[in-house]
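Undergrad: Here is my input; please provide its structure:
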Amino acid sequence: MAKHPCHSGSGDIGALHNRCQAIARMESSFSVFGSRCGDVTQPSRAAGRLGWNGLINAKTYLDLAPEVNLIIIDQGTSFGGVWGADKIYPSLYAQIKFGQFEYSFYPMRREGITNDGYISGETIHRYLTDFAHDFHLAERTRFNTSVTNVTRLPNGRGWRLDVEGEGNKVVECAKLIYASGATSHAVIPKWPKSNFDAPIIHSQETGTHLGALAKVKRVTVLGGAKSAFDTVFFLLDAGKKVDWVIRPDESGSGPVALMPPTIFGIVNSMDVIATRFMATIGASIMATEGPGYRFFHQTSVGRMLGRQFWKLVNSIAERHSGYSRTPNAEKLRPLPHGNGIFWANAGLGAASVPNFWKVFHAGDCTVHRTGIKSFIDNKVHLDNGTQVETDYVVLCTGFDKSYHTFSPELQRTFGLTTDLDPADKERWAKAEARAEEAVDRKLPTLRNPPLSSGQVESSAHREAGSNHGPSRHYRRLIVPGMAAEGDRTIVFPGFIHSIYTPMVSEVQALWGTAFLLGLLDPPGQAEMEREVAEWNVWARKRYPAQGRKHAYAIFDFLSYIDTLLKDLGINTRRKQNVLAHLFLPTYPRDFHNLLEEFKEAQERTKLQQSGMALEAAPGKTSASGSLVLPVVIFLVIAVPLATWLRSGTY
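TA: Below you'll find the model as predicted:
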């Protein structure tokens, strides 16, 4: 067997630790690994590609430990992750505005942009490929390789990675970054099937079936996620007849809630979401300080205004979608009816592709609110007794977490599964009971979510295809028990669901690398476990179905970024005054000096520890400015606008 350059072959783990520091990360369904003698970055065993999380983790580790000899292992043949060359198709657009979907220090070329400002899949793929080449990650990459199993070396002194593909069969390393991301492991349900010749594919395979799909006339699409909306649009725009199957409300989480691409054709919807005002009014567990929080969440007047604001947003979205135009479109109204945007029960998206709703309303699409029973005699048999003829089936059934490379025992150790030992189950149950009291106190709006816990819990498990819920990781990155014991050998970035993927990935990479290199000290185990329990309780109350399955933060990415930056000693105020800070959209370019700021923070900490006087951090200003003017603006504009929209006279 050929030896990895980081593997001495001597079995001397102490020597290995001194000679090599390895990172490993799972991208999509792969994993990325790196070491001082040979870093390895690889996506795990499903159809994944090296994307946002893997690339920035590799670069950030190299920035802080430049002596590392990084090797990137990837099962695929191209960079991009979910934006890999074989996963994109002509009508696939990111649901986020140009300028917001990039790393802070690496601007995206202005190409492939819609009139509303949304970015094509081709543009994103080129961006990530260019990034890999410009930062010399491409020459470190081994494609067509996968990691099949991850185990701990004796005495917990490192990791053994079983590798299939080009090169070595075994890699031993001291540290592992397991960043397979949120869209790594496709969920493919099983149904009875006989005498059924039509192809059945997962939505991630659409890009490799374009030729075959062009030749068919009728396609069945299953699922209510954003990928289903994208797939249905692609098929309708190509003139296909579509049967769209979404489970009924009583047994599923329903269709995703969709924002319009712009508000009244003036302001891009993602610019609105990318303001800290949205984090303040959106009931984030990470934004529970300051006058804005106290007004909107701790006073009855503030909560009333918050409810009116979200009803206004929901009204704008529903009028744009036109759910009430036909009984068919009505079946796509998100849960809970009347406030689906705020709760984002099945998730939140944006109608980023041009003319989405126009194409849907004009296209030959039948929405079936039922489930699939079987595939028999070349027909799709539905639970309600309907039989549908089809030439193709596309499963938009989402993704599970790619933890399959770890044994069940390690999954329990790492907080990756709900299948706990009795003692741990009781301990976490008590922690979550205390956390529920804290969440209800801090965010009374979430005290009684509108959907029954039984419905969303059943739906969440069925959709996920496993018993995996949100992981028990401090800051969504590290295992509390291991970190408390001084174990800095593993982090888990990329498992948080957020529309600001590049920026969240960048800050997670800096936090995770700082932890691995001993440049960041987390609190004690009790405090870390309190934070974990509070997050998971909050997530399932804030986003009833999605929050049970994932670390979901669709409206909360800025408050999450701020939390990590505070841990790193980096100033979170990126605007010049309080109004700009609250109401202007935050772009990645606002964070373009993070690495330098982190190094300055490290120097300030060293000086502080040595007892030397410190000057205030450059540009740091108080974030506690008065909210009197913002509240007046809200009252003067939002309330009359809500009344006007409800009147239907415009």
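Undergrad: contacts, neighbours, all on C-alpha from now
TA: Fine.
Undergrad: SS state for the residue nearest to Gln387 when sequence neighbours are not counted?
TA: Distances taken as Cα to Cα, 6 or more residues apart in numbering put His381 closest to Gln387, at 4.7 Å, once the chain neighbours are dropped. Of the three states, His381 takes strand under DSSP: H, G, I helix; E, B strand; the rest coil.
Undergrad: Next, the structure of the following sequence, for comparison with the previous one:
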Amino acid sequence: MDSRYDVVVVGAGLQGLATARKFLQLDPNLNLTVIEQNKTIGGVWAEEKVYTGLSSNSLLGKYEYSDFPMDDSFGLKEGEHIPGRCIHQYFEQYARTFDLKRRIQFQTKVNVAEKIQNGWNLQLENVISNNHTSNGGNKAALPVPAVWNISCAKLIIATGLTSVSEPINIKGRENFTGPIVNFSDYARESSKIYEDDAIKNVTVMGSGKSAYDCVYQMAAHGKTVNFIIRASGHGTCYMGPTYIYLGPFRCVLEKLLTTRLFTFFSPLVWGDADGFGFVRSFLHGTTLGRWVVDRFWDKLGSDLIDQTHIANHPETKKLIPIHKAFWYGINLGILNYPTDVFDFVRSGQVKVIRQDVACLECTKTVKFRDGTTVQTDALVCSMGWRWEPSIEFRPKEIHADLGIPSADLTSTQKEVWDRLNARADLEIFERFPKLMSGPKINHDLLADTEAPRVEASPWRLWRGIAPPAATTRDLVFLGFVLQIQGPIRSEISSIWAYAYMYDKLKGPLKSVAKPSTSLHLGQTLPTEEQLPAAEKGEFDEIMYDTALFNRFGKWRTPWGFGARYPDLAFDSIPYLDLLLRDLGLRSWRKGWGWLGEILGGGYDQADFRGLVEEWKQNQRENDL
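TA: Next comes the predicted model:
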């Protein structure tokens, strides 16, 4: 590797590949490299992480980049969910086609990113043995040091939110004599459980789609399963069929979230970025409108439950989500299995247990907080992903300016954010009173049973991408917005990041309504003296935009992930509108004006083709 780069991209998954491709499209002369910890391309879809039976929630045509459709060589049919192996092969083909693979340094981990005068210094670690190639076989084998440093002018963290799994931190796990498998190791370890006839009963802990996947796979391989869902937690996610009926209309569930008409039923803190502020004002600002909105969400939630038939059996009833669908965000799974996963529950092969685990005991016992126990031969934990950065950013004094989760904020930095948050909360509740009535969870009950972590601050990024108070535009975080249409988001956010880093954005732009005039002086924004790291003339707008964006997530999806990072379901298309508007590009892309936007169906890849050339043409016209 070189010692100095123009751009370093960390991560070679969905986001990282799109970012490398778009940056090189915009400037082919960039000295750019990609750092990837895995052996192969794909992130969560890397070859070593894909297990037999793994499939995406997306149908053919919905999980691909706009400029690179899946062709017939993948052997898929229309209306078929994309198998995990095909997604990995697709990323391999994408990287080869656009000559990205030679730029990727595999099995290399970024441990430290330290701010320097002209960019960033990165401490890298070789995660395979020394004197072996760490590039996945794409270059000649050369000796590689265990730890070394490189520097770059621009740093892009594209690892996303699903790169490091939560550790299994259950008291007494050293006493448990059966296999214990973390979901991140499922591809490597699951076959050992399938093939071991001595393992007859498997316990799966978790409540999200990945937990359902593990339950289905274990049951399909003939194991009896204890499906443990934490009683004090969020409960199960909503699970829906691939196709859902809304009244007489048969809709692709995935496509509902990208249909502009349905996005109107979600309140949006960034105002009229989609150009339909008047519709939203009626739906969320009037008594009649709010009644219509409530009926929509009641209907959607009840249809998901009715059409999965889980309310018709005493055991599957335990899998009904505990709150209305409105509060869940993207925490929605699609039933993409060959057979009905709920049949295993109805037959008794899968036993649903709503309890809090206290500890593991000898030899193969799971003990609950109420003193009851279950016996099991193996334990599979799907406890989610670590949402804090896996990279240590130095110095820690800049964590607040960067907007990264941190437990090292100073009292002054906390006070600044507290004041911004208080002001944002007032605006949010004034505009959307419904958000004051959202469900709340007792976080004390969610602490790990053995070693509670100190809770870090949430992600606070401008537009979900950029540090809100950095003095230089040399760092962005891409893929840290949870939403449907990941490939399209990856492409648009990459163009946005390029424009931001090379001072080509139209902004900073105000994307929110003006603060309420009823706010008193104690809740006004801090002065520039209180934020010495902020750029003059931009800090108030960007910092407040960031606080408003973050706090909106906290109140909008309390049963999703919005308190920690952006969690956008029916807000996904308006979020893309926001980024496109910053770039000076049109966000209405259906044709026929507002009529086409409302009646033109869901947005898909074809609607966003040619964005790079469109933006470059826009830049040329602006330069004239």
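Undergrad: And the TM-score between these chains?
TA: TM-score for the superposed chains, counting by TM-score structural alignment, normalised by the length of the second structure: 0.84, backed by 557 aligned residues with a Cα RMSD of 2.3 Å.
Undergrad: circling back: my understanding was that the residue nearest to Gln387 of the first structure contacts His368; is that so?
TA: No: using Cα atoms under 8 Å as the test, His381 of the first structure is too far from His368 to be in contact (11.6 Å).
Undergrad: what number of residues lie near the counterpart of Gly562 of the second structure in the first structure?
TA: Under the alignment defined by TM-score structural alignment, Gly562 of the second structure corresponds to Gly547 in the first structure. The criterion is other Cα atoms under 10 Å. On that basis, Gly547 of the first structure has 28 neighbouring residues.
Undergrad: SS state for Gly547 of the first structure?
TA: helix.
Undergrad: what's near enough to touch it?
TA: Contacts for Gly547 of the first structure (Cα atoms under 8 Å, 6 or more residues apart in numbering) come out as Pro470, Asn536, Ala539, Arg540, Lys541.
Undergrad: if we take those residues, which one ends up nearest to Met286 of the first structure?
TA: The shortest gap between Met286 of the first structure and any of the contacts of Gly547 of the first structure belongs to Ala539, at 11.2 Å (Cα to Cα).
Undergrad: Work out for me the element the closest one sits within.
TA: Ala539 of the first structure is part of helix 525-542, with elements assigned from DSSP states H and E.
Undergrad: and that helix, what does it pack onto?
TA: When contacts are defined as 3 or more Cα pairs under 8 Å, 6 or more residues apart in numbering; DSSP states H and E, helix 525-542 of the first structure sits against helix 422-442, helix 480-484, helix 546-549, strand 551-552.
Undergrad: so of these, which one's packed in deepest?
TA: With neighbours taken as mean count of other Cα atoms under 10 Å, those reach their highest mean count in helix 546-549, at a mean of 28.
Undergrad: Please state the offset of that helix from the chain centre?
TA: Going by Cα atoms, centre = their mean, to the nearest Å, the spacing between the C-alpha centre of helix 546-549 of the first structure and its chain's C-alpha centre is 12 Å.
Undergrad: Also stretch 322-341 of the first structure?
TA: The chain centre lies 25 Å from the centre of stretch 322-341 of the first structure; the measure is Cα atoms, centre = their mean.
Undergrad: Kindly report the same for stretch 9-17 of the second structure.
TA: On the basis of Cα atoms, centre = their mean, stretch 9-17 of the second structure sits 14 Å off its chain's mean C-alpha point.
Undergrad: Return the set of buried residues in that stretch.
TA: Judged by neighbour count using 16 or more other Cα atoms under 10 Å, the buried positions of stretch 9-17 of the second structure are Val9, Val10, Gly11, Ala12, Gly13, Leu14, Gln15, Gly16, Leu17.
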